[in-house]
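Chemist: Kindly generate the corresponding structure for this input.
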Amino acid sequence: MIRLTLSVALIAAMAACSAADNSNAQGNAVPAITAVDPVPFVATEQGVFVEPWAMAFLPGGTQLLVTEKAGKLKLFTLGGQTVEVAGVPAVAYGGQGGLGDIVLHPKFAENGMVYLSYAEPGEGATRGAAVARARLVQDAKGARLDGLKVIWRQVPKLDGGGHYAHRIAFAPDGHLFIASGERQNFDPAHDMKSNLGKVVRLNDDGSVPADNPFAAEGGVTAQIWSLGHRNPLGLAFDATGQLWDVEMGPKGGDELNRVEPRANYGYPIVSNGDHYDGKPIPDHDTRPEFAAPVISWTPVISPSSLIFYSGDMFPAWKGSAFIGGLSSKALVRIAFDGVSAREAERFDMGQRIRAVTQGPDGALWLLEDGQKGATGRLLKLTPRG
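Modeler: Coordinates of the predicted model:
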């Protein structure tokens, strides 16, 4: 195993912004960053994967499921072998599309169910995200998915290869939440006949809960929990059961959002960034009817993933959130004070970070991105001795 020593990115706060300004509910300021030297962890390489996208620990903490974007699911035994899991659905690989998230059912120890997200082909050149569930089986023949069934799809499928989002999270009460990107088509984020640009809430079998905010409307509208999202690539619940997301803004304006039922987050009508062609987008504070981010970033961090830390290995971080950064090549720690939040630390990892999770023992685990067929390392972060 390779032992790595990492440094903290020393990024100055905007001189005009106080710490209080940086955690304001409008999220318009670049947050202050507290630099710590030396970093409080050591990163140890545990394995290498090809274009890894997501990971999930199995009960017991000795095995880890890892998705590879081109369409392979790997079962990695810590300190041991890696085997490919059979029965994975065919994926539409290309652009941002491919095999995506992997999560366990809250009662996995009883039912063995896992949930996968991925891009699937449609008619012509169209594509859309889907979520399927299956039972993970390990026996003398190896590892496989049995009884795979698609329980959710993006509607409609569209041309283009981006903004699937398709992060998955189970709520403490067992409901299934899915982040659905607007597929780089802007307007679907406000179209109530589409589930693009939305966060959706389902039962664990894909059916619609009767108490969803738009359940009476029927169809895909009934799935919607919140709308006006762009490309939410992180979805997680804090210790109180509150749902949060992180999403990529356009040219500027990455967001951390407190996700509430019926709330409209405004994209593309408002954003704290602008279009890539330079056309301005009004800021959130010009349209108070839209929910504003709790934090926004310009320059961007390109968030890839989100978790809330609850372990004992890093006691000072309990209750913090961690965001994987792509263009920022960083691990970003978020501290909370009630409904407000601020960026507390940013650790320079030297590579694009695609996923972050917490291990059963409280260690932090990271997946490097590994773009376009390249390899990315699996790293374990433990306290510096």
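Chemist: can we go C-alpha only for contacts and neighbour counts from here?
Modeler: Noted.
Chemist: I'd assumed Ser271 was in contact with Pro280.
Modeler: No - between Pro280 and Ser271 there is no contact under CA atoms under 8 Å: 9.2 Å.
Chemist: ok, these two, which is more surrounded?
Modeler: Shown here are Pro280 and Ser271; by other CA atoms under 10 Å, Ser271 has more neighbours (29 against 14).
Chemist: which one is the more buried one nearest to, not counting chain neighbours?
Modeler: Asp283 (5.1 Å; CA to CA, 6 or more residues apart in numbering).
Chemist: Here is the second sequence; please produce its structure so I can put it next to the first one:
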Amino acid sequence: MDPRHHRLQRLATGSALLFACLPLTQLQAQTHAPVNPTPEPGAAVAETIAKGLEHPWAVAFLPEGRFLVTERPGRMRIVQANGSVNPPLQGVPEVAASGQGGMLDVITDSDYARNRTLYFCYAEPGPGRTNSTALARARLSADGRSLEQVRVLFSQKPKFASSAHFGCRIVERKVAAGKPDGTLFLTLGDRYSRRDDAQTLDNHHGKIVRIGKDGSVPRDNPFVGKAGALPEIWSYGHRNVQGATLAPDGTLWAHEHGPQGGDEINLPQPGRNYGWPVITYGKEYSGATIGRGLRKQDGMEQPLYYWNPSIAPSGMAFVTSERYPGWKGDLMVAALKFQYLARLQIRDGKVVAEHKLLPDVGERLRDVRQGPDGWLYLVTDNSDGKLLRVKPR
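Modeler: Have a look, this model is predicted:
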């Protein structure tokens, strides 16, 4: 999305388990044009759990059926299992709450039951009117009223005066047998007017980074020790990644906003260049071509899938539970622009079907997560936003 409120973004999808027989390099070379989405208005219903949330951006899960929800103006709230909404948590750092900036993603640590640790990212104010995406760690107090031991682990460089393209999705990396490896992925936007930075390695604009849970740089990051490159960088050439998740096999999946058209899904691999703004399936908002109008170039990865027109994706999750007959292995994506939940099916390395769920919600869907109870949960990006539970009809 851009500061003129164009709700246009990148997307694509699939289930990594279905790709196990293909090398990842081959998968990345297989780009597939959009399929015609099939409306399924009666396939699922949305139950309202809570109302009165101001532009909620993300939902995480706490013990005893509780939820932790971020609100973009700069707050976090606990929502009780019965839907009652607690006062804002104390101890939240100052945020640059303007345009697309504010309090954004949040996840709980895989060992949360023991350490009460969570990670969140937000627009961090800098000198003057500058800002950038930051990732912080904190503990939730025993009484659930405040954040303790708040520590910033990472700040995007350089800070820049912009209210757009913060990226800001967090994924805890897991490796063999689904065990966490002690690192986090963080997605970062190109800040809109600094899009050419996405092709250079001396900045964090338009990148996905990987850091340790203590803020350290993993030794096996692809650019560690390389002159002129920031060592946190995992992949580059991204525009504005607002959806990221792990597939059941541990593969990182991410979707990013395109300009006018060209929402993409990628499987970001270490050291790879995903092309923005040199190659894209989108156009300028004026309708003009971007750069030389290229869609392919040697040394740049093709998206696994792209959308034209843009659906404005934000948030994504694989279905791994048995709650939804026939959906296991599908990828769910929340759509802001067209206000529906996309269910994407994959066969033989291709997106073979997209199903439009919940078109009657009538609100911008900002996040989708599968909870520990196996149900899917959504938040709606409005001044009177909601927390919803998705049930099959």
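Chemist: Against Arg342 of the first structure, how distant is the residue nearest to Ser271 of the first structure?
Modeler: Using CA to CA, to the nearest Å, we find Asp283 of the first structure at a distance of 19 Å from Arg342 of the first structure.
Chemist: ok, the two, which is more surrounded?
Modeler: Remark: of Asp283 of the first structure and Arg342, Arg342 carries more neighbours, 25 against 19, as counted by other CA under 10 Å.
Chemist: which SSE is the more buried one in?
Modeler: Following DSSP states H and E, one finds Arg342 of the first structure within strand 340-348.
Chemist: Next: Phe76 of the first structure.
Modeler: Element membership for Phe76 of the first structure, per DSSP H and E: strand 72-77.
Chemist: mind checking the end-to-end distance for stretch 57-74 of the second structure?
Modeler: Its start and end residues considered, stretch 57-74 of the second structure measures 10 Å (CA to CA).
Chemist: just stretch 32-49 of the first structure next, same as before
Modeler: 34 Å.
Chemist: Kindly report the same for stretch 178-191 of the first structure.
Modeler: Start-to-end span of stretch 178-191 of the first structure (CA to CA) is 17 Å.
Chemist: got the buried residues for that stretch?
Modeler: 178-190 (16 or more other CA atoms under 10 Å).
Chemist: May I see those organised as JSON lines, with distance to Leu306 of the first structure added?
Modeler: Supplementary listing: those in JSON lines, determined by distance: CA to CA, whole Å:
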{"residue": "Ile178", "distance to Leu306 of the first structure": "13"}
{"residue": "Ala179", "distance to Leu306 of the first structure": "12"}
{"residue": "Ser180", "distance to Leu306 of the first structure": "15"}
{"residue": "Gly181", "distance to Leu306 of the first structure": "16"}
{"residue": "Glu182", "distance to Leu306 of the first structure": "19"}
{"residue": "Arg183", "distance to Leu306 of the first structure": "20"}
{"residue": "Gln184", "distance to Leu306 of the first structure": "22"}
{"residue": "Asn185", "distance to Leu306 of the first structure": "24"}
{"residue": "Phe186", "distance to Leu306 of the first structure": "23"}
{"residue": "Asp187", "distance to Leu306 of the first structure": "26"}
{"residue": "Pro188", "distance to Leu306 of the first structure": "24"}
{"residue": "Ala189", "distance to Leu306 of the first structure": "21"}
{"residue": "His190", "distance to Leu306 of the first structure": "24"}
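Chemist: one step back: contacts for the strand holding Arg342 of the first structure, please.
Modeler: 6-9, 22-25, 31-36, 39, 294-295, 328-336 (CA atoms under 8 Å, 6 or more residues apart in numbering).
Chemist: Over to stretch 28-37 of the second structure?
Modeler: Outside stretch 28-37 of the second structure, the residues within contact range by CA under 8 Å, 6+ apart are 266-267, 301-308, 349-356.
Chemist: if we go to 7 Å?
Modeler: The contact list for stretch 28-37 of the second structure, computed with CA atoms under 7 Å, 6 or more residues apart in numbering, reads 301-308, 350, 352-356.
Chemist: Type out the PyMOL command that picks the buried ones from those residues.
Modeler: A single PyMOL command selects the buried members of the contacts of stretch 28-37 of the second structure (16+ other CA under 10 Å):
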select buried, resi 301+302+303+304+305+306+307+308+350+352+353+354+355+356
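Chemist: Would you mind giving the contacts of stretch 28-37 of the second structure as TSV with distance to Trp327 of the second structure added?
Modeler: Compiled in TSV, the contacts of stretch 28-37 of the second structure are given as follows (distance: CA to CA, whole Å):
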residue	distance to Trp327 of the second structure
Glu301	29
Gln302	27
Pro303	24
Leu304	20
Tyr305	20
Tyr306	21
Trp307	21
Asn308	24
Lys350	16
Val352	14
Ala353	12
Glu354	12
His355	11
Lys356	13
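Chemist: Which residue ranges of the stretch 101-250 of the second structure form strands?
Modeler: Under the criterion DSSP state E, counting those that start in this stretch, the stretch 101-250 of the second structure contains strands at 103-108, 117-125, 131-140, 147-155, 170-174, 180-187, 207-212, 233-236, 241-246.
Chemist: Turn those into a markdown table, including distance to Glu47 of the second structure.
Modeler: Shown next, in a markdown table, are the strands of the stretch 101-250 of the second structure (distance: least, CA to CA, whole Å):
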| stretch | distance to Glu47 of the second structure |
| --- | --- |
| strand 103-108 | 22 |
| strand 117-125 | 26 |
| strand 131-140 | 28 |
| strand 147-155 | 29 |
| strand 170-174 | 26 |
| strand 180-187 | 30 |
| strand 207-212 | 34 |
| strand 233-236 | 38 |
| strand 241-246 | 23 |
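Chemist: And those: which comes nearest Trp276 of the second structure?
Modeler: strand 233-236 (8.4 Å; CA to CA).
Chemist: Can you provide the mean distance from the closest one to its aligned counterpart in the first structure?
Modeler: Superposed on the first structure, strand 233-236 of the second structure shows a mean distance of 0.5 Å to its aligned residues (mean CA distance after the TM-score superposition for the first structure).
Chemist: which residues touch Val209 of the second structure?
Modeler: Phe185, Leu186, Thr187, Glu232, Ile233, Trp234, Ser235.
Chemist: Return the residue of the first structure aligned against it.
Modeler: Counting by TM-score structural alignment, Val209 of the second structure lines up with Val200 in the first structure.
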